[in-house]
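# What would the 3D arrangement of this be:
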Amino acid sequence: MTTTTETKSGAGPRVALQKVGTSLSNMVMPNIPALIAWGILTAFFIPEGWTPNEPLAAAVGPMIHYLLPLLIANTGGRMVYEARGAVVGVIATMGVIAGSDWLIDQENAAELGKWLAAGNAESAFEALPQVHMFIGAMIMAPLAAWIMKKLDRLWQDHIPAGFEMLVNMFSAGIVGFALLVAGFFGLAPLVNGLMSLLASGVAGLVNAGLLPLVSLLIEPAKVFFLNNAINHGVLTPLGISQAATDGKSVLFLLESNPGPGVGILLAYTVFGRGAARASAPGAAIIQFFGGIHEIYFPYVLMKPILILAAIGGGMTGVAINVAFGTGLISAAAPGSIIAIFGVAARDSYLGIALAVLGAATVSFLLAALFLKIGKQDDGDIAAATAKMEQMKGKKSSVAGALTGAGAAGAGAAAATDDSGHTGPIRKIVFACDAGMGSSAMGATVLRKKVRAAGFDDVEVTNKAISSLNDEWDVVVTQKELTDRARQRTGSAVHVSVDQFMNSPRYDEVVELVGQRNDPDATTGAGADGDTGAGAGTAAAAGAGTAAGTGAATAAATTPSADESPRGRHAAPRPEDETAKDTILAPSSIVLDGTATDSASGIDEAGALLVAAGAVDEGYVKAMHDREATVSTFMGNGLAIPHGTNEAKSSITRSAMSFVRYPGGIDWNGNPTTFVIGIAGVGNEHLTLLQKVAMTFSDPAQVTRLENATTTDEILEILGDEKE
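Predicted coordinates for the structure are as follows:
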């Protein structure tokens, strides 16, 4: 992996705004299909629609007022704290919705009383409309999920065994209720006031004929990836509220109009030079029909004065839309001409077509002028694309259309590796098929290395590949799984390893974190810090494993009669029955295994899990299926077989088994002394698994395991803990 130092000066506010905009976008974008469905319902079935239908029209109000904000709340809460955050976020958002409605009802009742007292006819009274809580959901749901996450961490280590479900259920319900009340009386008035203020501001711009001036803000913001905060934080909520009242909104067209971008690309097609001219026609097709506006940003960055062309085109488009009274019935995402006409109001097709044409014409003429009168070289489109990706903070999904292979491989200033990710590294994930065994071990080892290097704010965790999304900065996988992970996390740095215990790639990751997060620090600090802290011993352990494994037979001694080694068919001892609530029970430890290869080793470790009542026989088969896909050999003489993600239903409770092979066995070509079988429900087994990772990264501890003569010694070394 190679990196270059990034310039940080002046990036703080821009990066912060980008993060806010990205968060808002991540909450809104997954729910755009629901907005489209609501738009179709509105277009066809309200009284002014194409085919009015009173029964179906009855669904319009509840969808816009309850369903859509609660969907956004669900997504926002899930982003922060997965399913638990989603539930609490929805509960809290319901309080904001109800509080807003209550306030509106009170204001309407008071206003109506004034009208009646003045002798005016009740029919003359115009009630205030409902405020649709999109902004409320985008604020309350992530906040509620974050509070729940922090509170869970306060008491998670103090819950008595067996009371976990009771505490988890009631704590979420109580916290959700408290936040519902807080949203009802606290946030609802603030959001109502904010929406009223924003709506008045937009109405004032429209009435004064100044709405085109918003292009002075929106068009530059698009190029610098600052538009999401404006678009999803302000324009979309206001547009939805306006569309609910008027059946359409011009606000949906302020940012999505493809005219300004396609005009600039057409100007490059005619008047550009070199690679920029050659790639512009294809980029224009992608931008106009595919709706990926970011593809024209590098062309503007090559010649920044072209921002004026984008602004001119944007203002022209807005002016024409206002003049013709056009609007969309819901947000158009992506900003494709196809998507725009798909959600256009029935009286707006002509006006929208003219607005797009006018915007493209003006931006084309201005861009052509600037290209002709200014100095123009051949245009380094690869460098400009890399600059765009650097501002964006990750690889562009369409960079390959401009550079042939993306900016990351073009020798651009912000080049990294094959991912194109250029921002600071905040989130690292280890991913495997099931997300509970090998990945947890690797995450523990690297987490300690990263902490020892001084980067306490970098999250290092583990997940199943099937649960990944494109939020991670670095993704570590076994080499057989890298392609699968890349499909889900295309913008991340991908690191492939042969095994998770002592891969030399870990030091490369720590070095990369140092270069990205602290460019002024020396690249060797991470490694030195690891060694001094004792966290970087994985490599040393790997070097000593062969000798330790070879000497294991001589080092092991004969166990006492009451601790005699048992094979895979040994019956549990009576005292083991009292240890059913432990992750690693004495009855699941074998000091002298009988297996000779990986297949029989899986059978032996799996049989102990079955005997412990943790899994059924189907799980053992899933362990074999997992091994056939990807090896569970970790390094340092350790294998951790476990089932596939689909085998979760075969697990009754979390448990582990431990089998030692003093003479070593062949695990798919790797000499293996220890086999630890895993069956995990949720994250209950991860504490012990982290201890296992630290143990096997320390040669002295591995030697202790090799020399242990009793199960109690094994448990003491591994630090077994209750569930």
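
# from here on, contacts and neighbour counts on C-alpha atoms
OK.

# need the contact list for residue 49.
42, 43, 346 (CA atoms under 8 Å, 6 or more residues apart in numbering).

# scratch that, residue 360 is what I was asking about
Applying CA under 8 Å, 6+ apart, the residues near residue 360 are 258, 259, 260, 261, 262, 263, 264, 313.

# Try it again at 10 Å.
257-267, 309-310, 312-314, 316-317, 354 (CA atoms under 10 Å, 6 or more residues apart in numbering).

# here's the other one to compare against:
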Amino acid sequence: MSQDAAKPKTSLKAKVQRFGTFLSGMIMPNIAAIIAWGLITALFLSPGGWFPNDTIIKLSAPSLKFLLPLLIGYTGGKMVDDERGAIVGGIATIGAIVGSDVPMFLGAMIMGPLGGWCMKKFDELFQAKIKSGFEMIYNNFSAGIIGMLLAILAQAVVGPFVMAGTKFMASGVDWIISVHALPLANLFIEPAKILFLNNAIGNGILVPLGIQTASKVGKSVLFLLEANPGPGIGVLLAFCLFGKGSAKSSAPGAAIIQFFGGIHEIYFPYIMMKPSLFLAVMAGGVSGTFTFQLFDAGLKAAASPGSIIAVLLMTPKDSYLGVIAGVLVAAIVSFAISAFILKRDKSTPDDEDDFASKQAQVQNAKAASKGQAAEAADQSQATSGADYDSVEKVIFACDAGMGSSAMGASLLRDKFKKAGLGEIPVTNMAVRNLKDEQGLLVVTQKELQERAVLKAPHAVSVAVDNFMNSPRYDEIVANLKVAQQQGSAAVEEQAVEDTTTAADEFGGINFDQIKEIDFIHHDEHTGSATMAVSLLNGQLEKAGKQTTAKRVSIDDVNDEADRLVISTQETIKNVKTRYTNVQFLAVESLEDAKLAQIVEKVK
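Prediction:
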């Protein structure tokens, strides 16, 4: 009974998440157009722009009234019914535009999907009944007639209705700003961001409302509520100074990516590691927004991604001081609270309990709160035995198809290159845009895996806890290497074993090519590897050899034929599944006596 009762609640949460993602999905593909409009306005507005120009600024008003709503309506229709839905969504949107005096972003977000849905349902009823030879007539006239009817409906009803609603919401926002209550919105925005609703809030709600305001007064503080990089950079800087273990060592790189790259998702796991840090980002967001209001600061258009570079590019001349001050105040407040929390943390992380494992615990707990933990775990386990033989391309799928998935794709692409798998393309996209096709491997976050499987049920699906730091990438590389080398796996394994027993154990190594000797080690063998490298380098130098020895990790091997990789037998078996060009030598231990013989053979 309790399980049945829990299902509707989980379903409701999933529907809310999908709805927010759907709204942002209409805005995200068109962010470039919004930025173009914002730059035109910021640079060439007369007066007030950096380079006032009465001719170029004529592009601004038509772009705001026609171009942007039509693009949004087209995208909304395409999300529902591909190209035909997109065309009808665009036609329907023009009716909303003509029927109102305000920019029809909200009207486009209604009429675009409605046009796509009507076209889809009409085709389901009649398309299969069309006689051969009449397909083109049916396709053109059905879309045209439905688009015409929806445009008329939008002009008569939707345009005036949305215009009234927009004015009501705008007055509400103006009232909140007038009583200086807008900073309180960050009490909800910051936690919602960390629960991966940042795109839904920023692009689905704040951006359309911000554009309405900016079209009237030339700027809007609403563009800064979600995009402000201050709260995130404050937390990451605190981890740089007061964090522990892997979280501390990874924080500097994460800070650069977050602040300058604008990928806010990278700091979410740090907050989820220590939930008390929610207070830090909430306080930082509130103080930053209060500072923006104090200086009457705002942006010309949406800053996407939320990079300090994008924020400053969208800042009008009269708001630079306020925007910089708001970001700085948010960062300072967030840093101070985070530092206080981290310094008071007396926990001593176990040597084996690294940052990645903490991320896994946090993400599993979050998935459990959505009723997806057990299902995601089952799906993740199922992929461990998946068939990698047919994989031809890899897609990283996240909520918006930008940001974190792009970073994850870049990381795996680099691993593929090192492992000799560069011929397999690795791309990223929004989970909603996945297509079910053969030869596809989809990597996504655990809380999104259910949707990814529904979109591409025949793809190999791999769920990760965090795109930036996942041990599953090495599993993917190893599985693909095994799939490529399956026919010769037994021969290669026997060859590895023979290197420790056969009299001609160096027979398979071309010492004339060797320029560098790499000792592969695990963390528990670091000291042994260091000693072996030191001893071997001393012997090589004494013998006047040009070859050098280095200690490297398994991920940092340069897959070239002039590298001789030396490690224990078990490690070599693992390395050979990942690299194809390097030469190998298995030893009983890193102090093996046979290492001295290498000095005589290399140049």
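
# what about the one residue sitting closest to the centre of structure 2, distance to residue 101 of structure 2?
Taking CA atoms, centre = their mean, the centroid of structure 2 lies closest to residue 404, which sits 1.9 Å from it. Computed with CA to CA, to the nearest Å, the distance linking residue 404 of structure 2 and residue 101 of structure 2 is 38 Å.

# Please apply the same query to residue 449 of structure 2.
42 Å.

# Between those two, point out the one with more neighbours.
Ranked by neighbour count (other CA atoms under 10 Å), residue 449 of structure 2 and residue 101 place residue 449 first, with 25 against 12.

# burial measure for residue 214 of structure 1, as a count.
Count around residue 214 of structure 1 with other CA under 10 Å applied: 17.

# Look up the closest residue to the corresponding residue of structure 2 for it, ignoring the ones flanking it.
Taking TM-score structural alignment, residue 214 of structure 1 has residue 185 as its aligned residue in structure 2. Excluding the flanking residues, the one nearest residue 185 of structure 2 by CA to CA, 6 or more residues apart in numbering is residue 286, at 7.6 Å.

# Check which helix or strand the one you found maps to.
helix 278-294 (DSSP states H and E).

# okay, that helix sits on what stretch of structure 1?
The aligned range for helix 278-294 of structure 2 is 307-323, by TM-score structural alignment.

# For the matching stretch, list every residue counted as buried.
307-322 (16 or more other CA atoms under 10 Å).

# centre of the chain versus it, how much separation?
Distance, stretch centre to chain centre, for stretch 307-323 of structure 1: 34 Å (CA atoms, centre = their mean, to the nearest Å).

# so how far does it sit from its counterpart in structure 2?
On superposition with structure 2, the mean distance recorded for stretch 307-323 of structure 1 (mean CA distance after the TM-score superposition for structure 1) is 0.6 Å.

# quick one: the strands in the stretch 301-450 of structure 1?
427-432 (DSSP state E, counting those that start in this stretch).

# now structure 1
Taking DSSP state E as the test, the strands found in structure 1 are 427-432, 459-464, 474-478, 493-497, 589-590, 633-635, 638-639, 655-667, 670-679.

# Kindly list the longest helix within structure 1.
helix 68-117 (DSSP state H).

# Now find how far off-centre that one is within its chain.
On CA atoms, centre = their mean, the centre of helix 68-117 of structure 1 falls 26 Å from that of its chain.

# do stretch 336-350 of structure 2 as well
With CA atoms, centre = their mean, you get 28 Å for stretch 336-350 of structure 2.

# So which bits of that stretch are buried?
Neighbour-count burial for stretch 336-350 of structure 2 [16+ other CA under 10 Å]: 336, 337, 338, 339, 341, 342.

# what lines up against the last one once you look at structure 1?
With the correspondence set by TM-score structural alignment, residue 342 of structure 2 lines up against residue 371 in structure 1.

# Distance-wise, check its match relative to residue 282 of structure 1.
19 Å.

# Residue 317 of structure 1 now?
In terms of CA to CA, residue 317 of structure 1 sits 23 Å off from residue 282 of structure 1.

# Check residue 135 of structure 1 too.
If you go by CA to CA, the gap between residue 135 of structure 1 and residue 282 of structure 1 works out to 37 Å.

# ditto for residue 136 of structure 1
Going from residue 136 of structure 1 to residue 282 of structure 1 by CA to CA gives 40 Å.

# okay, the two: which has more neighbours?
It is residue 136, of residue 136 of structure 1 and residue 282, that has more neighbours when counted by other CA under 10 Å, with 28 against 15.

# Translate that one into the numbering of structure 2.
Using TM-score structural alignment, residue 136 of structure 1 pairs with residue 107 in structure 2.

# Am I right that that match is in contact with residue 97?
Yes: using CA atoms under 10 Å, residue 107 of structure 2 makes contact with residue 97 at a distance of 7.7 Å.

# shared neighbours of these two, anything?
69, 154, 158, 159, 160, 163.

# Look up how far residue 387 of structure 1 lies from the corresponding residue of structure 1 for the fourth one.
What that stands for is residue 159 of structure 2. In structure 1, the residue matched to residue 159 of structure 2 (TM-score structural alignment) is residue 188. Taking CA to CA as the measure, residue 188 of structure 1 falls 41 Å from residue 387 of structure 1.

# Looking at these two now, which is surrounded by more residues?
residue 188 (26 against 22).

# How about the contacts made by the more buried one?
Residue 188 of structure 1 neighbours (CA under 10 Å, 6+ apart): 93, 95-103, 131, 133, 136, 140, 182, 194.

# hmm, 7 Å instead?
96, 99, 100 (CA atoms under 7 Å, 6 or more residues apart in numbering).

# burial of the last one, as a residue count?
What it means is residue 100 of structure 1. 26.

# leaving aside the residues next to it on the chain, what's closest to it?
Closest residue to residue 100 of structure 1 apart from its sequence neighbours, by CA to CA, 6+ apart: residue 188 at 5.0 Å.

# again with the second one
Once flanking residues are discounted, residue 99 of structure 1 sits nearest to residue 184: 4.1 Å by CA to CA, 6+ apart.

# Report the separation between residue 43 of structure 1 and residue 293 of structure 1.
Look at residue 43 of structure 1 and residue 293 of structure 1: by CA to CA, they are 27 Å apart.

# ignore the last one, residue 263 of structure 1
From residue 263 of structure 1 to residue 293 of structure 1 the distance is 12 Å (CA to CA).

# rewinding a little: can I assume the match of residue 136 of structure 1 is in contact with residue 96?
Yes: applying CA atoms under 7 Å, one finds residue 107 of structure 2 in contact with residue 96, separated by 5.9 Å.
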